[in-house]
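Asks: got a predicted structure plus its sequence, pasted below:
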Amino acid sequence: MLNMAEGLDRLRTLAEGSVVAEVARAFQAAGFELAVVGGPVRDALLGREVNDLDFTTNASPDEILEIVTPISSTQWDIGRAFGTIGAKVRGEQVEITSYRADSYDGVTRKPTVEFGDTIDGDLVRRDFRVNAMALQVPSVKLIDPTGGVEDLVAGILRTPTDPNVSFGDDPLRMLRAARFSAQLGFEIEANTLDAIGRLRETLKIVSPERIQGELVRLMQTDDPARGIRALVDTELIEEFLPEVSALRLEVDEHHHHKDVYEHSLTVLTQAIELEHSRHPDAAPDVPLRIAALLHDIGKPRTRKLEPGGAVTFHHHDVVGSRMARKRLQALRFDGDTTDAVSTLIELHLRFFGYAEGTWTDAAVRRYVRDAGDLLERLHILNRADVTTRNKRKASRLAGAYDDLEKRIADLREQEQLDAMRPELDGNQIQKILGIGPGREIGEAYKFLLDLRLDEGVLGPDVAEQRLREWWAARG
């Protein structure tokens, strides 16, 4: 619950901060208005950490640049066409934008940039009421023309104007609604939610890169499942990630299986909890979180109803991995993220074979080898994938994974698992076999690597003997 007295105290603290105060003095001395705007005001009122400082002013971009140059170490004007000048003041990055009164053509989400005359006009054009507040400085006056404070108190998100107009102007705001709902823990107001459902197809005019950016920001929140639910309930997710809503499989009266959609959201939530507990100071692990959300997307395509009421999803790990790769590439994710997510999905069933029976050391080595630098993420994903309500089964699986991690640690200490290579390199192989570079060297290298995985450290002499025996057997 927002305590307004405490919130106003935090606004005064924000206004009196060294960076804000210095910028405010400079604009006041030049005869212009200045206000901290949007997210910093919202977060200060809520008692959340304020990270980025955004200002708005009645000064033009040229005037802004002239004012901030003497008080900043660096300036950049890459956003000048949109009225924005950036600067670094006392080591902190700030952005200052002229009052805006944009209009949209309804065909693209790029506005026709028009500068406004009043701060109220600037605020009304913003995405949500809780982001349409400003703190005028240095006078420390809260400006709230649309009722943002009331929405903060109520914990709801709604647009400053008719949501049909707001989302029609910029469809990306629909994705932001889901993100802010997850970030702030707020409900999306009913009319706003309905408008998202009606206008979801307008998201087609937004570039994949922009959609990806909002999806990443959503996954960086502490409760992305809340935002995912909003996207699925409004069907907006059908426009860019339909594999998630497809997880809501139909269940007939004769065949029963767990709710894959709810299971996936639970896995996502549990993965974040494990991420925080195992690595409390680390940044949000977006590839891990995406893998947790998508780990079962292969199930709808592989579902088979068996006689007797059983339901199977054979090879859904491999199918899901391919589906995830294709989708992330369409959303223009970078190669490292795409590779990490698809690999984690492909490997996420391996552990359940361990839980059914003790693996050999060779199987443990292969598990580590195949996971590579994704091993810790795979640990978290596999632990999070246990959502059974059967306490005995959950305890057994947790114990099995504890045992697997201990065995990996023991083998790592004994055998340097992180440097999993054959005991002879390519040059040694060529010398021993008396051959030059070619396909046979690669085959010999694979033989020695499999030998290393299956039997552990043998020593170079034994490795050479086994290599000669393998070569002789080839004829």
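Replies: Perfect, I can see it now.
Asks: from here on, just use CA atoms for contacts and neighbour counts.
Replies: Noted.
Asks: which stretches in this structure count as strands?
Replies: Along the chain, the segments classed as strands by DSSP state E run 34-37, 53-57, 74-76, 84-89, 92-98, 134-136, 141-143, 156-157, 187-188, 304-305, 311-312.
Asks: the structure to be compared is supplied as follows:
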Amino acid sequence: MNLAASLDHPIFKRIGAVADRLNLKTYVVGGYVRDLLLKRPSKDIDFVCVGSGIGLAQEVARTLGPDVHVAIFKNFGTAQVRFENLELEFVGARKESYRSDSRKPIVEDGTLDDDQKRRDFTMNALAISLNHEDFGELIDPFGGQEDMRKKMIRTPLDPAITFSDDPLRMMRAVRFAAQLGYDIEADTFQALSTQAGRLKIVSQERITDELNKIIASPTPSYGFKLLFHSGLLVQFFPELVALHGVEYVGNRAHKDNFFHTLQVLDNVAKESNDLWLRWAAILHDIAKPATKRYDKDHGWTFHGHEDRGARMTPGIFKRLKLPMNEHMLFVQNLVRLHLRPIPLAKEVTDSAVRRLLFDAGDAIDALMTLCRADITSKNLEKVNRFLKNFDLVEQKIAEVEQKDHIRNFQPPVTGDQIMVMFNLPPGRIIGDIKEQIKEAILEGEIRNDKEEAMALLLKIAAEKGLVRTDDAVREQPNP
């Protein structure tokens, strides 16, 4: 099969011409070829030559112009060239062997065949020649095209060896399956199970990078089910696996919170590409195993799982090497608040809406998306009833916010102003006064307005025996 017509960017013939001049057999390989066949755009292009990849990169950069820089990674035998909006990576063909206690290979020079054998999956082992004599010729020794036609993930060699050599490939298998909607070939999937323990030699950062790509896929539950059934998920995320299972007392059972969580995740994914909102979906019920109780009058309960889950969130983020910044705080806040809008669906009061807006801030829209996604009953009438009630809640939120401006609430009277007005040092009394004003606003006793807040401040001050004068202010003892 010849793909010369598809290699329409001039960079390919320019690199082919340099390769001919250096007498190097050179190929574009891997993900770019796969995406070319899938008709997916790609700006990262990998090149393999039988010889020095670094030397080829340096000569290519020289011909592209004086401002084109080569980044050389001698330890890996690779070089990168950025040109226009492309990132070009060059490497010499090589073969690899591994020790059982490390994923760092022993690398030797090799042939194109050696290089293709070391690749993770047949669809990533495709190569296209760039030399003039056979420009555009597709080299597919392992049936990668046929596997793509079947929508199948398969390793070029024995999958047990492929995954044992580089265990991160197991996460990549699931990631590609999730992204592309492919199946994992039976022997390849079996090897995921037998080699799952090897994942412990891979850094958590690299595992989490693949996990985030699975979470960002169109239907992330598919990837999580593959991780779960293969035994990979328990290797790095036991808290999520602990949600699996149904317990009975007599004929009373709770739902399987693992599969419920995956449904919530998919529901969120239909509405938002926000990775951190998807993480909130994953963690919203994470503390249910720790809070599960059975009561003969009420059945199964999970009281306080939202607060316990919020407390668990930082530890999970830290262990998984997720960012301990505003993203973690966003997820933690949604986990803590995810039950709050539910009572509002039955009785919507201005006060409750103000407090929800105060606590959620800019995350209120994300919180409502999560709450809608959390309705996973098989009873469609019940689902539709809840969704209609949430419509009313969101309408009330919009009305209250327009009137009271509670989102990202800033006190209309600051602590510094109180101290200056009444000549007070920093202390508990300042916080008490601010809290009274905030509560009055949230309860609707006064508007979120400086004039009304100032009037209330003077009233509170009088009750506390604080007197303001034009030139001096002193605290008077109560009579």
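Replies: Looks like it arrived, so ask away. Computed from a predicted structure; not experimentally measured.
Asks: re the thing from before, of the strands of the first structure, which stretch is the most buried?
Replies: Among the strands of the first structure, strand 34-37 has the highest mean neighbour count (mean count of other CA atoms under 10 Å), at a mean of 27.
Asks: any idea how far residue 189 of the first structure lies from residue 160 of the first structure?
Replies: 12 Å (CA to CA, to the nearest Å).
Asks: and residue 267 of the first structure, by the same measure?
Replies: Distance of residue 267 of the first structure to residue 160 of the first structure, given as CA to CA: 35 Å.
Asks: more neighbours, these two?
Replies: Between residue 267 of the first structure and residue 160, residue 267 has the larger neighbour count (other CA atoms under 10 Å), namely 27 against 21.
Asks: the second structure: which residue goes with that one?
Replies: For residue 267 of the first structure, the aligned residue in the second structure is residue 264 (criterion: TM-score structural alignment).
Asks: list the residues that contact that match.
Replies: Counting by CA atoms under 8 Å, 6 or more residues apart in numbering, residue 264 of the second structure touches 281-282, 370, 373-376.
Asks: please repeat the previous calculation with a cut-off of 6 Å.
Replies: Residue 264 of the second structure makes contact with 373-374, according to CA atoms under 6 Å, 6 or more residues apart in numbering.
Asks: ok, now residue 248 of the first structure?
Replies: residue 261.
Asks: how near is the residue mapped onto it from the second structure to residue 136 of the second structure?
Replies: Superposed on the second structure with TM-score structural alignment, residue 248 of the first structure falls opposite residue 244. Relative to residue 136 of the second structure, residue 244 of the second structure is positioned 50 Å away (criterion: CA to CA).
Asks: OK, contacts around residue 287 of the first structure?
Replies: Residue 287 of the first structure neighbours (CA under 6 Å, 6+ apart): 337, 341.
Asks: map it onto the second structure.
Replies: Here residue 287 of the first structure is matched to residue 276 in the second structure, going by TM-score structural alignment.
Asks: same question for residue 449 of the first structure.
Replies: Match for residue 449 of the first structure (TM-score structural alignment): residue 438.
Asks: for that match, give me its contacts.
Replies: By CA under 6 Å, 6+ apart, residue 438 of the second structure lies in contact with nothing.
Asks: hmm, back to that, roughly how far apart are the match of residue 248 of the first structure and residue 372 of the second structure?
Replies: 22 Å.
Asks: next: residue 114 of the second structure.
Replies: Counting by CA to CA - residue 114 of the second structure and residue 372 of the second structure are separated by 52 Å.
Asks: ok, these two, which is more surrounded?
Replies: More crowded of residue 114 of the second structure and residue 372, by other CA under 10 Å: residue 372, with 21 against 15.
Asks: that one -> the first structure?
Replies: In the first structure, the residue matched to residue 372 of the second structure (TM-score structural alignment) is residue 383.
Asks: check contacts around its match.
Replies: Counted by CA under 6 Å, 6+ apart, residue 383 of the first structure has zero contacts.
Asks: ranges for the helices of the stretch 151-300 of the first structure?
Replies: 163-169, 172-184, 190-199, 208-219, 224-233, 242-245, 260-278, 286-294, 299-302 (DSSP state H, counting those that start in this stretch).
Asks: after superposing, tell me the mean distance of the fifth one to the second structure.
Replies: What it means is helix 224-233 of the first structure. Compared with the second structure after the fit, helix 224-233 of the first structure shows a mean deviation of 0.7 Å (mean CA distance after the TM-score superposition for the first structure).
Asks: also compute the angle for that helix relative to helix 286-294, please.
Replies: Calculated by axes from the mean of the first three to the mean of the last three CA atoms, to 10 degrees, helix 224-233 of the first structure forms an angle of 50 degrees with helix 286-294.
Asks: in the second structure, what residues pair with helix 224-233 of the first structure?
Replies: With TM-score structural alignment as the criterion, helix 224-233 of the first structure aligns to 220-229.
Asks: perfect, I'm done here.
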